[in-house]
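K.L.:
whatever this is, show me its structure:
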Amino acid sequence: MIRIVIIILTCLMLSGCVQQRILDQVQSVHSVAFDYVDDDSVKGTLTMPKFNPDKTVDISVFQKVSPSNESFRLSANSASPKAITSGQARVALFGQELAENGVVHTINTLYRDPSVGTRLYLAVTEGKAGKFLEKSYPLADSPSLYISDLIKQNINGDNLPRTDLHYFVNQYYDPFQDPFLPLLKLSEDKVNVVGLAIFDGYKYVGKINMHQAYVFKSMLHDSDSGKYPIKFGDYSRPNTAVVETLESKRKRKVKMTSGTPVFDITIKIRGKINENIKDINLKDPKTIKKVEKEMEDSVKKNGLNMLKVLQEKHVDPLGFGSDLKHQVRGIDSSEWRDELYSRAQFNIHVKVNIVQTGITE
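P.N.:
All right, here's what the predicted structure looks like:
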């Protein structure tokens, strides 16, 4: 019995030593950025933690130009003293120029890499993506934590719809829907989410701002987050109220009328106003009704304008083609994209119910 215990303890000690040696021999990627060089090459930027003897952690930045159809991690390994692993990667960024030329090879290498999780956040950047990882941010220990937490917070508490590597790939391979990603902008020592980057296949073709992103999210899926500013009052003394969504539910129906798809979109929003507005009595039910009506009209107007732009760009990130496919037999993706989508009609019905108001002295 004693011999068995000794053998087990010895194995545990040896396995611990082996594991320590393995950890000492690898470098974990926490974030990656890709920028366009030419049609055959991309410049990759990696951030990796460097653990110091005094238990502090520095962020190492590694950059390399590699063929666009080659795994950047494998390419980077050829120039790194330690094996690079991607299992802890939180975010991947694509520079605007690369996104405009297409991210097909980059996405495929990420998706085929078994060490990369499908919940990896993706985003397009205004300007060079590598610049976002070269900076330090006062609100986080590393660029990867800062940017991934920023995207997560904007999904869970603001106007971004759900998105990650898994969603993007599924949208791309769905012939009736186009992908979208968060759009980021660098401003001194902080990053702002400024809207959604809309793709036609794997190419970035346009954007919508965060105001429109609220409407986009409300049309795409049910939600319990989002903020929408409303201007009301007379033009000489306009007021702005920010309505925070408590619950948003949507229903979409489609029918064919004389060969034209007609979509009915119903959005029901329960919300609250967290702060009082100067010279406006939010205790007055008539005032609340005015805010509700103004928001209903604004969401409808912004939604119709946004859909018109998407139709003009021949992109369908909201997946209306999928609705039609499930409702009408025999519709194929070519017919939807080449003929039906451009002449589709949309009716938007919005009902807003403000159930809470914040009153301050």
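K.L.:
hey, let's count contacts and neighbours off CA atoms from now on
P.N.:
Fine.
K.L.:
quick one: buried residues of stretch 49-64?
P.N.:
59, 61, 62, 63 (16 or more other C-alpha atoms under 10 Å).
K.L.:
how close does the first one sit to residue 82?
P.N.:
Distance, residue 59 to residue 82, using C-alpha to C-alpha, to the nearest Å: 15 Å.
K.L.:
likewise the third one?
P.N.:
Computed with C-alpha to C-alpha, the distance linking residue 62 and residue 82 is 12 Å.
K.L.:
what do you get for residue 163?
P.N.:
Taken as C-alpha to C-alpha, the span from residue 163 to residue 82 is 32 Å.
K.L.:
who has more neighbours out of those two?
P.N.:
Comparing residue 163 with residue 82 by other C-alpha atoms under 10 Å, the one with more neighbours is residue 163, at 20 against 15.
K.L.:
how about the more buried one: what's its closest non-neighbour residue?
P.N.:
residue 181 (6.7 Å; C-alpha to C-alpha, 6 or more residues apart in numbering).
K.L.:
please generate a structure for the following sequence too, so the two can be compared:
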Amino acid sequence: MRKIILLLFMVSTIFAAGCTQEGQRSSVEDLALVSSVGIDYVNDKELRMTVSIPQPRGESPVLTEVYSVNAEMIQEGLVDISSEADKMIILNQLRTILFNEEFAQSGMVTKVVEHFYRDATIGNKIRLVIVKGKAEDILKTDYPENEHMDAYLNDLFHPKLHNSFSPFTSVHDYISTQKSPIYHTMIPYLEKKGESLKITSIALFNDERMIQTVNTQESLLIQALKGIKKLSPLAIKFKENNQDEQLFIEQIDNDLKVKSNKNTESPKLDISLKLEGVIVEYKGKRDLSKSGEIKKLENKISKHLKNDIEDILKKLQESEVDPVGFSEYFRMYHKGKWTDELTQNIIKSAKYKVNVEFEILNTGTLK
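P.N.:
Just a heads-up that it's a prediction; the model follows:
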């Protein structure tokens, strides 16, 4: 009797497992796993949402399906796209959110980011991107050398040493800087170049609105001022090319020291950077086999970088933004609550004293 009962139990378990697995297969087939979302400006009430959904190779004539709808709310757009795709939209695999420049300038980015930030089904490491033109066009374009759009964007915005000039802003980073009274937001700016995509600059935000961009060289200096230890390669072109024309530096190490006078009424900052790197290419008249000539070139590089840093500090001050967070060097000594007004006063009135020392560790190909 016991054997019969045990046999019946095993048979019923097998059938139950089979039904469960079949049900799972059916439900998975009804899901659309979104990898990227594009948001374009329509007007102050409406946005255009585009989603890209990667497809398994061999199961679809296209590797990435793309759908677009107009909507007033994010969830409304997702429901409409689910109806159009005849599948339930799932955001568990979401990696990238793209905003077109006009939408970023409208001041509505925070509302969208907060919606995704509150969604417990997705992670906070989703990358944010500002794009020139339409985000919809970026997601609907074919890139011959990169068949899977989701993998292409993921690789493009995956931090590497050669692109460390970019902040690679995540959902969490965005919310953190927006809520902070110290920092202003930076987001990579993407453009379509021929049949590929390229980070051409970095968008700066004053509160919730994008106000301007800085080029990748300026962004690299901002990263240096934030204390990033390993910097991306740097190309320098000297304006007066009577002796030195240009050079290319790699393996750059950065040692930053910042001191404030602790006075929020008349703020002053002493900024010191000690940089060292390898010159892999040089065009000029110097004989860099001689230590004296190397020392002269080091001084020239130091002066050049000092001027560039002073220029970017002036640019940030005129725009009244501080992505570096210099106000922190005053906040840590301030008694009482720190406010946005104090930060704005630091940004507007701070006096900077900049010192740069560059050391050449080695030289590569020279001509």
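K.L.:
just to revisit the earlier point, for the buried residues of stretch 49-64 of the first structure, which one is nearest residue 225 of the first structure?
P.N.:
Lowest distance from residue 225 of the first structure to the buried residues of stretch 49-64 of the first structure (C-alpha to C-alpha) belongs to residue 59, with 33.1 Å.
K.L.:
in three-state terms, label that closest one for me.
P.N.:
strand (DSSP: H, G, I helix; E, B strand; the rest coil).
K.L.:
which residue is the nearest non-sequential neighbour of it?
P.N.:
residue 49 (4.7 Å).
K.L.:
contacting residues around residue 28 of the first structure?
P.N.:
If you count contacts by C-alpha atoms under 8 Å, 6 or more residues apart in numbering, residue 28 of the first structure has them with 48, 49, 84, 85, 86, 87, 88, 89.
K.L.:
again, only using 6 Å
P.N.:
48, 84, 85 (C-alpha atoms under 6 Å, 6 or more residues apart in numbering).
K.L.:
at which residues are the helices of the stretch 151-300 of the second structure located?
P.N.:
For the stretch 151-300 of the second structure, the helices defined by DSSP state H, counting those that start in this stretch occupy 171-179, 216-225, 291-319.
K.L.:
what's the closest of the buried residues of stretch 49-64 of the first structure to residue 130 of the first structure?
P.N.:
Comparing those against residue 130 of the first structure with C-alpha to C-alpha places residue 63 closest, at 8.5 Å.
K.L.:
quick one: what's aligned to the closest one in the second structure?
P.N.:
In the second structure, the residue paired with residue 63 of the first structure according to TM-score structural alignment is residue 68.
K.L.:
contact partners of the helix or strand hosting that match?
P.N.:
Secondary structure assignment for residue 68 of the second structure, by DSSP states H and E: strand 64-71. Contact with strand 64-71 of the second structure is made by 46, 47, 48, 49, 50, 51, 52, 53, 54, 55, 77, as judged by C-alpha under 6 Å, 6+ apart.
K.L.:
ok, now stretch 263-273 of the first structure?
P.N.:
For stretch 263-273 of the first structure, contacts defined as C-alpha under 6 Å, 6+ apart pick out 243-254, 346-358.
K.L.:
Provide the aligned range in the second structure for that stretch.
P.N.:
Per TM-score structural alignment, the counterpart of stretch 263-273 of the first structure in the second structure is residues 269-279.
K.L.:
and that stretch, which residues are buried?
P.N.:
For stretch 269-279 of the second structure, by 16+ other C-alpha under 10 Å, it's 269, 271, 272, 273, 275, 276, 277, 278, 279.
K.L.:
regarding the first structure, what is its longest strand?
P.N.:
Across the first structure, the strand with the greatest residue count (assigned by DSSP state E) is strand 239-257.
K.L.:
show me what that strand is packed against.
P.N.:
If contacts are counted by 3 or more C-alpha pairs under 6 Å, 6 or more residues apart in numbering; DSSP states H and E, strand 239-257 of the first structure sits against strand 227-232, strand 260-273.
K.L.:
which residues sit against stretch 128-141 of the first structure?
P.N.:
Residues outside stretch 128-141 of the first structure that contact it (C-alpha under 6 Å, 6+ apart): 33, 45, 93, 94, 95, 143, 146, 189.
K.L.:
narrow these to those in strands?
P.N.:
Of the contacts of stretch 128-141 of the first structure, the ones assigned to strands by DSSP E are 33, 45, 93, 94, 95.
K.L.:
who's in contact with the last one?
P.N.:
Looking back up the chat, that one is residue 95 of the first structure. Residue 95 of the first structure neighbours (C-alpha under 6 Å, 6+ apart): 35, 124, 125, 127, 128, 129.
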